[in-house]
Structure formats: C-alpha cells, structure tokens
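Q: show me the folded form of this:
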Amino acid sequence: MKDQDLYLSVIKFPAFVSISLLIISAVFLIILFNVFAQPLLANWVRILFIILLAILIFVVLGWMITLFSTHTRLKPKWLQKLSKWMLFNIYYPLAKGLAHITFSSKKNLIESFLYFNNEIVLTDQKDIRNTNILVLLPHCLQKEDCTIRITNDIIKCEECGGCDIAKIKKLITEHNVDAAVATGGFLEHKMIEEKKPEVIVAIATAKELVNSLRDNWNYPVYAVLNEQSTTSNEKNPVNISFIAFAIKQFK
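A: Sure thing, here's the model as predicted:
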C-alpha cells in the first residue's frame, strides 16, 4: 500500500464521524432556531429540544474525547469505558451511515476503523507491561484436513508445516502468551471471560474483527487484519510479523 493510500485509509473513519456530526449539528441548529422563533411555542416542545441539544453536545464532546484518546491515555476508568462504548455503538454506526449515503467503500472504512481502534489501544497500553495476553486466532488458519483439532490449546499442533499454526505456536512460546482458536462468537466470548486477559490480540478478516471488537468492547483488543488469499496455493495467509509486533507492544 502506498503512503498516501495508507494515510487516507487511516483518516477515513475519524473524518467520516466528524463530517457526520457536523452535518447533524448544522441541521439540528437550523431546526432549533426555526422552532424557537415561533411566538407560541409549547413548553414540552421547548424542553424536548433542550434535551436533544444536551444529547448532541454530549455526543460531540464524547467524540472529541475519543479523538484525544488516540494520543493520550484516559486515566479515569469510567471515562475510558464510556468512550469505548460510544466508539462502537454511536460513532461507528454514524460513519457507516455516511459511507452508505456516499456510496463509499465499506472495506476501506472498516480498515480505517481498525487502525483507529489500534491507536487507542496502543495509547492506553503505553508503558504498561502485561503478563496475561491472549492471542485469538481464526479457525480458518488451520488446514481443513488436519487430524489435530486445535481450540483452547494451540500447543497440540504437531508442526507439520501445512499451515501457519506452527509458526504462531513458536511465536507464542517465545513470548510466553496464551493463544486460542475462536470457533464462534459465543465460544470466543466465553473463552475471554474465562481467561480474563489484560490485552487481546485478535487475528481475523475485517468483518470478523469488527464483530469481535464490538462484542468485547470492554477489553483492549488489538486487531491484526488477516486478508484471505484468492489463490488456491496460498489459502488464508497470516502476517506473522504483524502478530509479533502486536505482542511486543504489550509485553
């Protein structure tokens, strides 16, 4: 990816959220001025619009705090949790809505969202050394005809070299971290609740990563994109160096 394309990919999500909030704010203020210009305005209408204005201000301030969190750690835990919840449940849907209206590439927006999330996680974990790191792997990394089914224990891999699981096994052994294969949303969530990791490094396709991030929003999840190959001789490749980089950021 060229530097310019990478830059555009990184800024697309925050730009779309900011533009969405500007449009919503402008439209709301125009409506607000027109409504309050009415000579006989019912009190319940006045109260309703004041409440809506307060909500809009809250959402805009929340977005400013979320942008701030990509560069500086939010120390109050409640503010950190609130910011992450709003990121996944308010700002991401806003950006998706604008992308849909403008016929923008959904894939590029999702990748930008993942970059943005990773910046928050790296900022939040800066100078923190974690001992309980969980690497979540997609089941598609293991070759289909393998007789050893790996779920909670990747160490069972016999390292035949038929897929990338052996390389990842060596990596997690070197760094002394846990790894598990996510075979579904419910099992993944159950696995995380049992292990209660300090940081999660998740490897999956873009769509799966977004779902995992939203399901586990109260955990710091660093996303490693695993693009499935279209060639028959290189199915489901994974960038081992990206996983190694992610682990080193939190150890």
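Q: going forward, measure contacts and count neighbours with C-alpha atoms only.
A: Noted.
Q: how about the secondary structure of the closest residue to residue 175 other than its chain neighbours?
A: If the residues on either side of it in the chain are set aside, residue 175 comes closest to residue 247, at 7.7 Å by Cα to Cα, 6 or more residues apart in numbering. With DSSP: H, G, I helix; E, B strand; the rest coil as the basis, residue 247 sits in helix.
Q: could you also give me the structure for this next sequence, so I can compare it with the first?
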Amino acid sequence: MVRGLFFKLGYPLLLIFGWVFRIRKDKVQRFLIDVNNRLVRRSKRSPAKRLLLLLPHCLQRSECNIKITFNIFNCEGCGKCEIKDFVEIAKAHGLDLFIATGGTIARRIVVDTKPEAIVAVACERDLSSGVIDTYPLPLLGIINERPHGPCFNTRVDIEKVRDALAFFASNAK
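A: Prediction:
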C-alpha cells in the first residue's frame, strides 16, 4: 500500500520537484528505484515460487555474434560478459530468465511469465518505468553500469543480483 501511494503521488511530485530545482531526471529515477527497493525489502512475504530475472540486451558484448535476445540459453558461455553467469544461476535455481530489448518487450515478458516477483537489471529510465508498470508485483531493481555509455557493453554487479534473488528465495521477513 505504501509503495502504491508513493508511485501514485510521491513520484509525480518528485519529478516536478526535480524539474523546479533542476535535478537531473536520472537522479530522481535512481531515488525512486532506491525507495522501491527499500519498501519491497521491508515487506513481509512468503518465498516466491515463480521468480523472473530480467536483463537488458546491452549486457551482451557488442562483438558477440550469438543471438540471445529471444533465447538467452543460446549463449555459448565464452565469459566475455556476465550472460554466462546468469544462465548458470537460472539453471541452478530454476528461474525464468529473459533478455529484453526495451520496455515494451519487458512488459510482455512479465505478462507472459506471470511471475510472483521480479529481479530486473536496467538503466534508471527503464527500471523506474518498470517499477511503476509492474506494481503491485514486488520488483527489486539493479541499475546497470555503463562504462562505455548507454545501451552499449554495459555491466552489472552479479553479487547485487544474487542478493536480490536470495531475498525473494528466502522467507523475507
């Protein structure tokens, strides 16, 4: 309920506040993601039986010739990016694992897989809209690192993803 009120009232007010005081939109979006993650972690819930791990296509190295956008399990596991690690994690824990090329595809994946909880990796813009679009589903968002600029050879701290998955897998009290 607190999350819902925050999304309906707090976030629009934050955007206006940010605009008035010339705070960059990505900082406001990062704040939304942080507040969402704190509220989700504070909630009491049973372990999620259907857990979705949603990743952006830009985690794949640009020089890779393997097409993984529609089937991440096509990854050949060369180790040049983190995709191999996520495939191993998904197989070991029976997770639904998908790559999304954008928000529309991500929303379709959520509708098709019907998860009980979501761990999503993306940029601030995609995560903030995803957090709002998937409410009331619990979603923990992890912002990707962009050492080469947006949407190109991005990275993510795998330990943050493991921690988020562990939160949903355990009895989160």
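Q: after superposition, what's the TM-score here?
A: The TM-score (TM-score structural alignment, normalised by the length of the second structure) is 0.86; 167 aligned residues with a Cα RMSD of 2.0 Å.
Q: what's the spacing between the residue nearest to residue 175 of the first structure and residue 91 of the first structure?
A: Distance, residue 247 of the first structure to residue 91 of the first structure, using Cα to Cα, to the nearest Å: 28 Å.
Q: and for residue 52 of the first structure?
A: Counting by Cα to Cα, the gap from residue 52 of the first structure to residue 91 of the first structure is 17 Å.
Q: who has more neighbours, the two?
A: Using other Cα atoms under 10 Å as the criterion, residue 52 of the first structure and residue 91 rank with residue 91 on top: 26 against 13.
Q: tell me the counterpart of that one in the second structure.
A: Aligning on TM-score structural alignment places residue 91 of the first structure opposite residue 10 in the second structure.
Q: go on, residue 115 of the first structure?
A: The alignment partner of residue 115 of the first structure in the second structure, by TM-score structural alignment, is residue 34.
Q: you'd agree that match is in a helix?
A: Yes - according to three-state DSSP, residue 34 of the second structure belongs to a helix.
Q: what's around it, how many residues?
A: Neighbours of residue 34 of the second structure (other Cα under 10 Å): 17.
Q: residue 117 of the first structure too?
A: Count around residue 117 of the first structure with other Cα under 10 Å applied: 23.
Q: residue contacts, it?
A: Neighbour list for residue 117 of the first structure: 222, 223 [criterion: Cα atoms under 8 Å, 6 or more residues apart in numbering].
Q: go again using 10 Å as the cut-off
A: 69-70, 84, 87-88, 111, 123, 210, 213, 220-223 (Cα atoms under 10 Å, 6 or more residues apart in numbering).
Q: equivalent analysis for residue 38 of the second structure, please.
A: With contact taken as Cα under 10 Å, 6+ apart, residue 38 of the second structure is in contact with 3, 32, 140.
Q: can you check residue 85 of the second structure too?
A: Contact partners of residue 85 of the second structure, counting by Cα under 10 Å, 6+ apart, are 77, 79, 91, 158.
Q: and residue 210 of the first structure, by the same measure?
A: Going by Cα under 10 Å, 6+ apart, the list of residues near residue 210 of the first structure reads 88, 92, 110, 111, 113, 114, 117, 204, 216, 223.
Q: just these: which are in helices?
A: 92, 110, 111, 113, 114, 117 (DSSP state H).
Q: which among these end up buried?
A: 92, 110, 111, 113, 114, 117 (16 or more other Cα atoms under 10 Å).
Q: name the element residue 98 of the second structure belongs to?
A: In this structure, residue 98 of the second structure is located in strand 96-100 according to DSSP states H and E.
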